[in-house]
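# Take a look and give me a structure for this.
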Amino acid sequence: MTGALFLTATVAGVISVPLIAPDNGPHARQAGALMVLIMAGAIALIPTTLFPVLRRYGEARALGYVAARLLEVVMLLPAAAGPLMAVAAPSPPVEALVRTEERWGQPASTLFFCLGAVLFYTLLWRARLVPRWLSGWALVAIAPYVAGAVIVLFGVVDPASPVNSAMYAPLALNELVLAVWLLARGFAVRAAAEVPQRPAPVPQGV
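Model (predicted):
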């Protein structure tokens, strides 16, 4: 289930980026908004399916991952609502709301995504639930993803620019590979079963 949700979120997110660009027509932006809604729904469900496993290897980090992903969803929802409102009730206030979301909401959601990714992949690295090359790849790829969000936040590039897409690509590709890995192999059975146990008390002599 987690693999399918990762696959859905990543594919929908990639499709939504060019569609919700400000210079697109209303129909393209509506389609992009639908993709954002699909992505947000998948993202909201991912930590729910992962928490029962991740909590065994660090409950505080697992809870932090859940919180970061839910905040990411909160920041994403205006990206879906804005284009729909602009088509249904076009007006200067709605257009201003859409521009504000594009300027601040999308980069903020990306930063929460990166925070969640750091917590998630460090847990995977420590617990060896997937091969370390896969979690290590993600931890390295987070750096350009954060940089892409920052340069969008400060207006250096457009969210749909080729430069920004190139900076997002390594982590997006990693999540696709992770999704396929989880669908095909799942978490490492031995690692998932090795819940830390307290040592048994030593019997005392009479």
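
# only C-alpha atoms for contact and neighbour calcs from this point on.
Fine.

# any idea how far the residue most central in space within the chain lies from residue 193?
The centroid of the chain falls nearest to residue 113 when counting by CA atoms, centre = their mean (4.5 Å). Residue 113 sits 28 Å away from residue 193, going by CA to CA, to the nearest Å.

# How about residue 27?
From residue 27 across to residue 193, the span is 49 Å (CA to CA).

# Neighbour count: the two, which is higher?
For residue 27 versus residue 193, neighbours defined as other CA atoms under 10 Å are more numerous around residue 27 (14 against 10).

# any idea which element that one lies in?
Per DSSP states H and E, residue 27 falls inside helix 26-54.

# correct me, but the residue nearest to the centre of the chain touches residue 67?
No - look at residue 113 against residue 67 with CA atoms under 8 Å: they stay out of range, at 10.4 Å.

# where do the helices sit along the protein?
2-19, 26-54, 59-88, 92-100, 106-127, 132-153, 162-184, 189-193 (DSSP state H).

# Other residues contacting the shortest one?
Residues lying outside helix 189-193 but in contact with it, judged by CA atoms under 8 Å, 6 or more residues apart in numbering, are 53, 127-129.

# To compare against the first, here's the next sequence to fold:
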Amino acid sequence: MTSTLPTASAAHARTDRTRNHARAAGAFYLITFVASIPALLLIAPVLDHADYITGAGDDTRVLWGCLLDLISALACIGTAVAVFPVVKRTSEALALGFVTARLVEAAVILIGVVSLLSVITLRQDLTGATGQDAAALFTTGKALVAVRDWTFLLGPGFMPCFNALLFGTLLYRSRLVPRLIPVLGFIGAPLLLTSGIATFFGHNDQLSAWSFLATLPIAAWELAVGIYLLVKGFRPAAPAAGQA
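The predicted structure follows:
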């Protein structure tokens, strides 16, 4: 009796620790969803109107969108940092790769945010510009929006493919979640990557029907893993959960 109590207590403590990591990761995954989708709608004016920088614009709306993108980028990093202590038991190299990929994705998103904030700053500081000044301002605004468009492709467009392969492999090997969940990532990664490459070479548009369909499996994978980790946590029977 006395020999089993410490063992049960230690097992319970390990489960609690992995539970906290899983809850944090699940919450961060869901935050990326909650923040990124409305952000895309809020920044639409600066993306859709070429003369935004020289004309009237709803700067407050765009600023809110940029703030949500910032939150999404930080949550992106949080998803990897939260699970690293657990999944590194399966493969430290893959776990470190996942953290690095998330850092790259967040950094690229932030570059896009800075470019849009620069558009707002120039519009406010140089309002009323005319003639050649207005023409130069218009060209600068177009260039900054183009930077943001490329960051949207290289960040949320490309990097989720590598994230799904890295994190999905860790979850599939460790059985920390049902294997159907990482399989969604394995299906979605090549589809999204194919769509992104086609867009990169000008054969597809990021807002086309094909891009939307190619994004669905990856979105389903990230939503599924976020909800599962937040509600259920890591499966306690998995070896990685016991070693954490």
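
# give the contact list for residue 20 of structure 1.
Per CA under 8 Å, 6+ apart, neighbours of residue 20 of structure 1: 28-33, 83.

# Aligned counterpart of it in structure 2, please.
For residue 20 of structure 1, the aligned position in structure 2 is occupied by residue 43, per TM-score structural alignment.

# quick one: its match and residue 84 of structure 2, what's the gap?
Counting by CA to CA - residue 43 of structure 2 and residue 84 of structure 2 are separated by 33 Å.

# ok, now residue 190 of structure 2?
24 Å.

# So the two - more neighbours on which side?
residue 84 (22 against 17).

# Now the counterpart of that one in structure 1: closest residue in space, sequence neighbours ignored.
Applying TM-score structural alignment, one finds that residue 84 of structure 2 aligns to residue 51 in structure 1. Leaving aside its sequence neighbours, residue 51 of structure 1 sits nearest to residue 62 (CA to CA, 6 or more residues apart in numbering; 6.1 Å).

# Identify the residue of structure 2 aligned to the one you found.
In structure 2, the residue paired with residue 62 of structure 1 is residue 95, using TM-score structural alignment.

# What is the neighbour count of that match?
24.

# swap in the one 4 residues further on?
Using other CA under 10 Å as the criterion, residue 99 of structure 2 is surrounded by 23 other residues.

# Same check on residue 131 of structure 2?
7.

# Among the contacts of helix 189-193 of structure 1, which pair sits farthest apart?
53 and 128 (12.2 Å; CA to CA).

# any idea what the residue nearest to the centre of structure 1 aligns with in structure 2?
By TM-score structural alignment, residue 113 of structure 1 lines up with residue 160.

# now residue 145 of structure 1
In structure 2, residue 145 of structure 1 lands on residue 192 (TM-score structural alignment).

# For its match, which residues are in contact?
157-158, 161, 211, 214-215, 218.

# same thing with residue 40 of structure 1?
9, 73, 76-77.

# If we use 6 Å, what do you get?
Residue 40 of structure 1 is in contact with residue 73, counting by CA atoms under 6 Å, 6 or more residues apart in numbering.

# how close does it sit to residue 78 of structure 1?
Taking CA to CA, one finds residue 40 of structure 1 at 11 Å from residue 78 of structure 1.

# Then residue 134 of structure 1?
Taking CA to CA, one finds residue 134 of structure 1 at 32 Å from residue 78 of structure 1.

# These two - which one has more neighbours?
Neighbours were counted for residue 134 of structure 1 and for residue 78 using other CA under 10 Å; residue 78 has more, 22 against 18.

# Identify the residue of structure 2 aligned to the more buried one.
Per TM-score structural alignment, residue 78 of structure 1 is aligned with residue 111.

# Is residue 39 of structure 2 in contact with residue 63, as I believe?
No - Residue 39 of structure 2 is beyond contact range of residue 63, at 9.5 Å (criterion: CA atoms under 6 Å).

# More neighbours: these two, which one.
A direct count of neighbours by other CA under 10 Å for residue 39 of structure 2 and residue 63 places residue 39 higher, at 23 against 18.

# How about residue 120 of structure 2: what's its closest non-neighbour residue?
residue 59 (6.5 Å).

# same check, this time on residue 200 of structure 2
Nearest residue to residue 200 of structure 2, sequence neighbours excluded (CA to CA, 6+ apart): residue 153, at 7.8 Å.

# One more: residue 131 of structure 1?
Closest to residue 131 of structure 1 by CA to CA, 6+ apart is residue 125, at 7.9 Å.

# Next, count neighbours for the counterpart of the one you found in structure 2.
Residue pairing (TM-score structural alignment): residue 125 of structure 1 is matched to residue 172 of structure 2. Neighbourhood size, residue 172 of structure 2 [other CA under 10 Å]: 16.

# What is the end-to-end distance of stretch 224-237 of structure 2?
End-to-end for stretch 224-237 of structure 2, by CA to CA: 20 Å.

# Okay, buried residues for it please.
If you call a residue buried by 16 or more other CA atoms under 10 Å, then stretch 224-237 of structure 2 has these buried ones: 224-230, 233-236.

# ok, the residues you listed vs residue 125 of structure 2, which is closest?
Among the buried residues of stretch 224-237 of structure 2, residue 226 lies closest to residue 125 of structure 2 (CA to CA), at 41.8 Å.

# how near is the counterpart of that closest one in structure 1 to residue 1 of structure 1?
Aligned by TM-score structural alignment, residue 226 of structure 2 pairs with residue 179 of structure 1. Separation of residue 179 of structure 1 from residue 1 of structure 1 (CA to CA): 10 Å.

# and what of residue 153 of structure 1?
For residue 153 of structure 1, the distance to residue 1 of structure 1 equals 33 Å [CA to CA].

# Looking at these two, which is more packed in?
With neighbours defined as other CA under 10 Å, residue 153 of structure 1 and residue 1 compare such that residue 153 has more, 19 against 14.

# out of the buried residues of stretch 224-237 of structure 2, who's nearest residue 138 of structure 2?
residue 226 (41.4 Å).
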